[in-house]
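>>> please find the sequence and the predicted model below.
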Amino acid sequence: MAEAERIIGTPDSPEAGAAEPEKDGEAVTPAEESAERPRGRRRIAVLFAVAALAYAFDLVSKLLVVAKLEHQDSIEILGDWLKLEVIRNPGAAWGIGEAFTIVFTLIAAAVIVVIARLAKKLYSTPWAIALGLLLGGALGNLTDRIFRAPGVFEGAVVDFIAPKNYPVFNLADSAIVCGGILIVILSFRGIDPDGTVHKD
């Protein structure tokens, strides 16, 4: 009986250790697990730093163009190819969905919640940057939806970058697109948010 307990291990037996967590098929020691926590916190710090920068640039740019350029003639940067032209957009690109402003507001809020939840499992710096860009961009446009006219949750987004034959956009849109492209690249390379690399 004693020999069986020694082999199997019981909760009261000093030789029975707690099961060690596994990562990528290998056992992770408590020391390695504790070392992972600071790494995870650093990635979260990167995420929120990138988000704060993207949000700040978007907010400041919108304040400037509204104060200086709204109701003025467009400014040519590269002739007809690129102009600064302020518009208020209640919908999506090309003005699509102007009657569904509150839907876009809810989508932006949902994206922010999902990113915040995903941050708990974040151990990849590239993913932290990508999600930070998405978060900052979503916050930038959500701020417009909440605080700008015609009302709360129905506000029109300020767009001002006007390339030729392309919808007018802002820095928040740019951050969202860049974050989305980076996520696609990471997914094709098999890199997960937790740092796991899949090689098919």
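Right, received. Where do you want to start? Numbers count the residues shown, from 1 in each chain.
>>> alpha carbons only for contacts and neighbour counts from here, please
Fine.
>>> show me where the protein has helices.
Assigned helices in the chain, in chain order: 2-8, 30-68, 101-118, 125-147, 171-188 (criterion: DSSP state H).
>>> out of these, indicate the one that is most buried.
helix 125-147 (a mean of 25; mean count of other C-alpha atoms under 10 Å).
>>> any chance of the helices of the chain in a markdown table, with distance to Gly155 too?
As requested, these are exported to a markdown table (distance: least, C-alpha to C-alpha, whole Å):
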| stretch | distance to Gly155 |
| --- | --- |
| helix 2-8 | 65 |
| helix 30-68 | 14 |
| helix 101-118 | 7 |
| helix 125-147 | 4 |
| helix 171-188 | 15 |
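>>> looking at those, which is closest to Leu82?
helix 171-188 (14.5 Å; C-alpha to C-alpha).
>>> contacts for the closest one, please.
Residues outside helix 171-188 that contact it (C-alpha atoms under 8 Å, 6 or more residues apart in numbering): 54-55, 57-58, 61, 126-127, 129-138, 140-141, 192.
>>> again with stretch 58-77
82-87, 137, 140, 158-160, 170-172.
>>> ends of that stretch, what's the gap?
19 Å (C-alpha to C-alpha, to the nearest Å).
>>> how far does that stretch sit from the chain's center?
26 Å (C-alpha atoms, centre = their mean, to the nearest Å).
>>> what of stretch 116-135?
Distance, stretch centre to chain centre, for stretch 116-135: 6 Å (C-alpha atoms, centre = their mean).
>>> gap between the two ends of it?
9 Å.
>>> do stretch 65-79 as well
End-to-end span of stretch 65-79 (C-alpha to C-alpha): 19 Å.
>>> buried residues of that stretch, list them for me.
Neighbour counts over stretch 65-79 (16 or more other C-alpha atoms under 10 Å) mark Val65, Val66, Leu69, Glu70 as buried.
>>> ditto for stretch 81-98
Leu82, Lys83, Leu84, Glu85, Val86, Ile87, Arg88, Asn89, Pro90, Gly91, Ala92, Glu98.
>>> I'd like those as CSV, with distance to Glu33 appended.
CSV is the format used below for the buried residues of stretch 81-98 (distance: C-alpha to C-alpha, whole Å):
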residue, distance to Glu33
Leu82, 51
Lys83, 52
Leu84, 51
Glu85, 52
Val86, 51
Ile87, 51
Arg88, 49
Asn89, 48
Pro90, 47
Gly91, 46
Ala92, 44
Glu98, 49
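>>> put this next to the previous one:
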Amino acid sequence: MLVLAAGVLLVDQASKLWAVSALSDGEGITVIPRLIRLRLLLNSGAAFSIGEGVTWVFALTAAAAVAGILYVGRRLRSPAWAVALGMLLGGATSHLLDRLFRPPAFAHGHVVDFIDYAGLFVGNLADIALTAGCAFLLLLTLRGIPFGDVAEKGHAAS
């Protein structure tokens, strides 16, 4: 879980550094015409720029998510759950670092978004990891895949 989270964090932060340096002139790069375009957007809110005036709330939420995942990850025994939680931990940690250390101020930083999906929304690689991690978590839950010690003991007793 920690290795995958570190990989997601490093790749996301590296891609954001690239985006800030390559796209800050206001010009975009078309990747797939009418579908995916790269353009820089500094987002102080959440998804779809919701809550732009309360950036500190998103910093606290990301910190709580990171702490929660690290806490439950101590019981983790399933490789599949390790993948799901690793994606979530990496994405949440990357967003937390953006909120804490990017301008304009500590705990009020803007998340760097740069992948424009046909004008519907603009995101980043951490968003992809978070979405995939949530989808995988849902799939594991629906399939009844045991998480760790408690779930496995209950499962073995049945």
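Done, it's in. The structure presented is a predicted model; accordingly, all values stated were derived computationally and were not measured.
>>> let me see the TM-score of these two.
Here the superposed chains carry a TM-score of 0.92, computed using TM-score structural alignment, normalised by the length of the second structure; 153 aligned residues with a C-alpha RMSD of 1.5 Å.
>>> where in the first structure does stretch 30-40 of the second structure fall?
Using TM-score structural alignment, stretch 30-40 of the second structure corresponds to residues 76-86 of the first structure.
>>> what's the end-to-end length of that stretch?
Stretch 76-86 of the first structure has an end-to-end distance of 12 Å (C-alpha to C-alpha).
>>> with stretch 75-82 of the first structure instead?
End to end - C-alpha to C-alpha - stretch 75-82 of the first structure spans 9 Å.
>>> and stretch 44-61 of the second structure, by the same measure?
From the first residue to the last, stretch 44-61 of the second structure extends over 14 Å; the measure is C-alpha to C-alpha.
>>> please verify my assumption that Ala82 of the second structure contacts Ile69.
No - distance between Ala82 of the second structure and Ile69: 10.4 Å, which falls outside the contact criterion (C-alpha atoms under 8 Å).
>>> how about Ala162 of the first structure, what does it touch?
Ala162 of the first structure makes contact with Leu82, Lys83, Leu84, Glu85, Val168, Phe169 under the criterion C-alpha under 8 Å, 6+ apart.
>>> without its sequence neighbours, what residue ends up closest to it?
Beyond its immediate neighbours in the sequence, the residue positioned closest to Ala162 of the first structure (C-alpha to C-alpha, 6 or more residues apart in numbering) is Val168, lying 4.4 Å away.
>>> picking up where we left off before, turn the contacts of stretch 58-77 of the first structure into a markdown table, columns for distance to Leu186 of the first structure.
As requested, these are exported to a markdown table (distance: C-alpha to C-alpha, whole Å):
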| residue | distance to Leu186 of the first structure |
| --- | --- |
| Leu82 | 30 |
| Lys83 | 33 |
| Leu84 | 33 |
| Glu85 | 34 |
| Val86 | 34 |
| Ile87 | 34 |
| Gly137 | 19 |
| Gly140 | 24 |
| Val158 | 30 |
| Asp159 | 29 |
| Phe160 | 30 |
| Asn170 | 25 |
| Leu171 | 22 |
| Ala172 | 21 |
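>>> so which of these are in strands?
Leu82, Lys83, Leu84, Glu85, Val86, Ile87, Val158, Asp159, Phe160 (DSSP state E).
>>> what sits against the residue nearest the centre of the second structure?
For the second structure, the residue whose C-alpha lies nearest the mean C-alpha position (C-alpha atoms, centre = their mean) is Gly91; its distance is 2.4 Å. Neighbouring residues of Gly91 of the second structure by C-alpha under 8 Å, 6+ apart: Ala5, Val8, Leu9, Asp12, Leu125, Ala126, Asp127, Ala129, Leu130.
>>> and if we set it to 10 Å?
For Gly91 of the second structure, the contact set (C-alpha atoms under 10 Å, 6 or more residues apart in numbering) comprises 5-9, 12-13, 62, 66, 85, 124-131, 133.
>>> need the counterpart of it in the first structure.
When the first structure is aligned by TM-score structural alignment, Gly91 of the second structure is paired with Gly137.
>>> grab the nearest non-local neighbour of that match.
Nearest one to Gly137 of the first structure, counting by C-alpha to C-alpha, 6+ apart, is Ala172 at 3.9 Å.
>>> ok, and what's touching stretch 55-73 of the second structure?
1-2, 43-46, 51-52, 76, 81-82, 85-86, 88-100, 106-111, 147-148.
>>> what's the mean deviation for it versus the first structure?
Mean deviation of stretch 55-73 of the second structure relative to the first structure after superposition (mean C-alpha distance after the TM-score superposition for the first structure): 0.6 Å.
>>> read off where that stretch ends up in the first structure.
Stretch 55-73 of the second structure maps onto residues 101-119 of the first structure, going by TM-score structural alignment.
>>> chain center to the matching stretch: distance?
In terms of C-alpha atoms, centre = their mean, the centre of stretch 101-119 of the first structure is set 10 Å apart from its chain centre.
>>> hang on, the earlier thing: aligned to the residue nearest to Ala162 of the first structure, what sits in the second structure?
The alignment partner of Val168 of the first structure in the second structure, by TM-score structural alignment, is Val122.
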